[in-house]
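*Asks:* this one's sequence-less:
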């Protein structure tokens, strides 16, 4: 089935994407450690945001799920199991599993809360005493990627629900005193165009990372991007074959980094410097400190290191902090530059 789908809708290879290194790095690090908290990608129209996000989902290794389960439940990880699977295991049922591609779920702009969270069939519950649940997009996205294009145009109430689920890893639906809870662990990826309005600061702060995308100005690089895209559109299969080796290499690097992650250490003095930077920049709360530590560890694992060093922190800290700075309309420099200046002072 997957092979047929791939033939019908081939996906542009992630390693064939030219430029946009900041966006690519943010996505890779969130895939290595989903607890970083997702990424908000803001940038000009037509800069390949959607293409890149679909490409990272296609690159990832298949995951093992319990067959015929609505929530992509893990067979052995208790935190990634639905209540139905837990009950089956407690009753010593023999569960079968299957391999599926990492779910990539798009949230349409006009989605309702029911479409996002799922619905409980009240009539069936009252008449038959059975909890009947029609899963929403949060169920389908469990253990995958949930992509919201134009997130800055999405209703704030839905953004709140998304961010709560992404942070807690669970979705709870309550209707008429009946409650159903299911695992909902996913990498939340939002994208938008700043010309169409910014997200409220308290919502923006909940995204782990913030990547800024600019239109490439260099003429030769623009030609390279156009040629790469044209080649793919004309013959997708040969383009996919051309980048097959690079794709497999990156996939293996990500798998290795995921297994290394738990053993990565970060020196106490470096943690102090990260918090010092957050303090100087007047970052509210401790999310900035926590996310920078996580992202630095994920980057160290990606580099196949055992310990985080100063260069790892420098590589990720702007992505983790630029959207947490208080906006000052009189500022002449952008927040990313401001972060870089303080980082250079403290980590030089």
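*Replies:* Perfect, thanks for sending it. Everything numeric in this text was worked out from a predicted model, so none of it was measured.
*Asks:* for the rest of this, base every contact and every neighbour count on C-alpha atoms.
*Replies:* OK.
*Asks:* report the secondary structure element holding the residue nearest to residue 106 when sequence neighbours are not counted.
*Replies:* Closest residue in space to residue 106, ignoring its immediate chain neighbours: residue 147 at 4.9 Å, by Cα to Cα, 6 or more residues apart in numbering. Using DSSP states H and E, residue 147 maps to strand 144-149.
*Asks:* helices and strands around that strand, which ones?
*Replies:* Here strand 144-149 touches helix 49-59, strand 104-106, strand 186-192, going by 3 or more Cα pairs under 8 Å, 6 or more residues apart in numbering; DSSP states H and E.
*Asks:* picking up where we left off before, what's near enough to touch the residue nearest to residue 106?
*Replies:* Residues in contact with residue 147 (Cα atoms under 8 Å, 6 or more residues apart in numbering) are 53, 104-107, 188-191.
*Asks:* kindly write the ChimeraX command that selects the buried subset of those.
*Replies:* Applying 16 or more other Cα atoms under 10 Å to these, the buried members can be selected in ChimeraX as follows:
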select :53,104,105,107,188,189,190,191
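*Asks:* farthest-apart pair in the contacts of residue 147, please.
*Replies:* With Cα to Cα as the measure, no two of the contacts of residue 147 lie farther apart than 104 and 191, at 14.7 Å.
*Asks:* which SS class is residue 283?
*Replies:* coil (DSSP: H, G, I helix; E, B strand; the rest coil).
*Asks:* now swap in the one 5 residues further on and tell me
*Replies:* Each residue gets one of three states, and residue 288 gets helix by three-state DSSP.
*Asks:* use this one as the comparison:
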């Protein structure tokens, strides 16, 4: 009698747990806020090499709860929200054809630096369209990323035209491909996360402004923390299963907190006086356009929801305003003051916190 081999219980590759990541609070907060409210507009993470940018983003995608999608649909169509459905799924609903619904992990798509526009946006097979009279569309990375996270490492080295395409899709929630008079569009609502190293060049200001939040991360300097990070990494590498199980309760608690925040978000309010003060800060810093005001409001509401509150406080604004504005300030090559410090100073002045500290 031959013994039958049992399949391993967990075949999915294990990811380093989000709650096990030491430090880098600014980056973690910016990512969580974008997951709670994707309309914040993504996050740009700038910092030194080897500071765990990719690890943190993959860990966040792995932490998120599974989503319901229409089976065999290349766009991860939402079975209940028409704005997140492909045309084919919408037609099925109109004809009252029942949808087959399955659950899957939130997609996390890596955009390689050498990607072409066709690979990103998808392609239309003109020959098939002309000979068979059907719209033959080969979906690209934007289709895969719908309702998920699209991660671009070294975004400052990516072709400006491609960055434009990504930001347009992220802002509108749709991707349109046109060729030879044939046009196809599909939902492409995702959290855009870009990372880069400032030494390798800055992103153009008009592109940088399109990212909702901007987190700066630095190499951990404290020796004790550095040792803790190294030990955690080797512990994970030697036994990933055991390490993940150790952090499972924390992972589940954070996941629950994010789900509750997403539900609570529509009820969160921000006082008119606070909205006026946010705009005063933007005005004092000479921020172009209104994107800074909008993102600060959204991020403050998301933070209040994350902490289980329905009213935004001054402290919520203080914690997000630097993330929302530091990359929107005009660069003065002769000025040595860090942009984050300028935002904090303007915030304290407008909100009258300097006076409180002096007394």
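*Replies:* Sure, I can see it. Remember, it's a predicted structure, so these values are computed and weren't measured experimentally.
*Asks:* circling back to that earlier point, just want the angle from the strand holding residue 147 of the first structure to strand 186-192.
*Replies:* 10 degrees (axes from the mean of the first three to the mean of the last three Cα atoms, to 10 degrees).
*Asks:* what's the average distance of strand 144-149 of the first structure to the second structure?
*Replies:* Compared with the second structure after fitting, strand 144-149 of the first structure has a mean deviation of 0.2 Å; criterion: mean Cα distance after the TM-score superposition for the first structure.
*Asks:* which bit of the second structure covers that strand?
*Replies:* Aligning strand 144-149 of the first structure against the second structure (TM-score structural alignment) gives residues 148-153.
*Asks:* re the thing from before, quick one, the strand holding residue 147 of the first structure and helix 49-59 angle?
*Replies:* Going by the same axes, to 10 degrees, strand 144-149 of the first structure makes 170 degrees with helix 49-59.
*Asks:* one step back: is it possible to get CSV of the helices and strands packed on strand 144-149 of the first structure that adds distance to residue 114 of the first structure?
*Replies:* Converted to CSV, these look like this (distance: least, Cα to Cα, whole Å):
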stretch, distance to residue 114 of the first structure
helix 49-59, 25
strand 104-106, 15
strand 186-192, 18
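*Asks:* between those, which gets nearest to residue 334 of the first structure?
*Replies:* Closest among these, using Cα to Cα: strand 186-192, at 17.9 Å.
*Asks:* if I look at residue 65 of the second structure, how far off is residue 100 of the second structure?
*Replies:* 20 Å (Cα to Cα, to the nearest Å).
*Asks:* before we move on, what about residue 152 of the second structure?
*Replies:* 32 Å.
*Asks:* swap in residue 249 of the second structure?
*Replies:* For residue 249 of the second structure, the distance to residue 100 of the second structure (Cα to Cα) stands at 32 Å.
*Asks:* name the residues of stretch 301-313 of the first structure that are buried.
*Replies:* For stretch 301-313 of the first structure, by 16+ other Cα under 10 Å, it's 301-302, 304-306, 308-309, 312-313.
*Asks:* between these, which sits nearest residue 275 of the first structure?
*Replies:* residue 313 (11.7 Å).
*Asks:* give the aligned equivalent of that closest one in the second structure.
*Replies:* In the second structure, the residue matched to residue 313 of the first structure (TM-score structural alignment) is residue 317.
*Asks:* could you point out the longest helix in the second structure?
*Replies:* What stands out as the longest helix in the second structure, according to DSSP state H, is helix 240-264.
*Asks:* what's the counterpart of residue 188 of the second structure in the first structure?
*Replies:* Using TM-score structural alignment, residue 188 of the second structure lines up with residue 184 in the first structure.
*Asks:* test my guess that its match contacts residue 144.
*Replies:* No. Judged on Cα atoms under 8 Å, residue 184 of the first structure makes no contact with residue 144 at a distance of 9.1 Å.
*Asks:* so between the two, which is more surrounded?
*Replies:* residue 184 (31 against 25; other Cα atoms under 10 Å).
*Asks:* looking at residue 65 and residue 100 of the second structure, which has the bigger crowd around it?
*Replies:* residue 65 (16 against 11).
*Asks:* what does the more buried one align to in the first structure?
*Replies:* Match for residue 65 of the second structure (TM-score structural alignment): residue 61.
*Asks:* which SSE is that match in?
*Replies:* Applying DSSP H and E, one finds residue 61 of the first structure in no helix or strand.
*Asks:* which residues are in contact with residue 280 of the first structure?
*Replies:* Residue 280 of the first structure neighbours (Cα under 8 Å, 6+ apart): residue 342.
*Asks:* give the equivalent position in the second structure for it.
*Replies:* By TM-score structural alignment, residue 280 of the first structure lines up with residue 284.
*Asks:* from residue 291 of the second structure, how far out is its match?
*Replies:* For residue 284 of the second structure, the distance to residue 291 of the second structure equals 15 Å [Cα to Cα].
*Asks:* kindly report the same for residue 256 of the second structure.
*Replies:* Residue 256 of the second structure is 30 Å from residue 291 of the second structure, by Cα to Cα.
*Asks:* so between those two, which is more surrounded?
*Replies:* Using other Cα under 10 Å, the more surrounded residue of residue 256 of the second structure and residue 291 is residue 291, with 20 against 14.
*Asks:* next, the contact list for the more buried one, please.
*Replies:* residue 209.
*Asks:* follow-up on the earlier one: let me know the closest of the contacts of residue 147 of the first structure to residue 236 of the first structure.
*Replies:* residue 53 (17.7 Å).
*Asks:* excluding chain neighbours, what is closest to residue 169 of the first structure?
*Replies:* Nearest non-adjacent residue to residue 169 of the first structure, counting by Cα to Cα, 6+ apart: residue 185, 4.4 Å away.
*Asks:* surely the one you found meets residue 164?
*Replies:* No. Taking Cα under 8 Å as the definition, residue 185 of the first structure is not a contact partner of residue 164, at 10.7 Å.
*Asks:* okay, the two: which has more neighbours?
*Replies:* The neighbour count for residue 185 of the first structure versus residue 164, taken as other Cα under 10 Å, is higher for residue 185 (25 against 14).
*Asks:* mind listing what that one touches?
*Replies:* 80, 141-144, 165-166, 168-170.
*Asks:* equivalent analysis for residue 56 of the first structure, please.
*Replies:* 14, 27-28.
*Asks:* give me the secondary structure label for residue 173 of the first structure.
*Replies:* Quick answer, by three-state DSSP: residue 173 of the first structure is strand.
*Asks:* and for it, the neighbour number?
*Replies:* Neighbour tally, residue 173 of the first structure, other Cα under 10 Å: 16.
*Asks:* once you drop chain neighbours, what's closest to the equivalent of it over in the second structure?
*Replies:* Aligned by TM-score structural alignment, residue 173 of the first structure pairs with residue 177 of the second structure. Setting aside the residues directly before and after it, residue 177 of the second structure is nearest to residue 184 in space (Cα to Cα, 6+ apart), at 5.3 Å.
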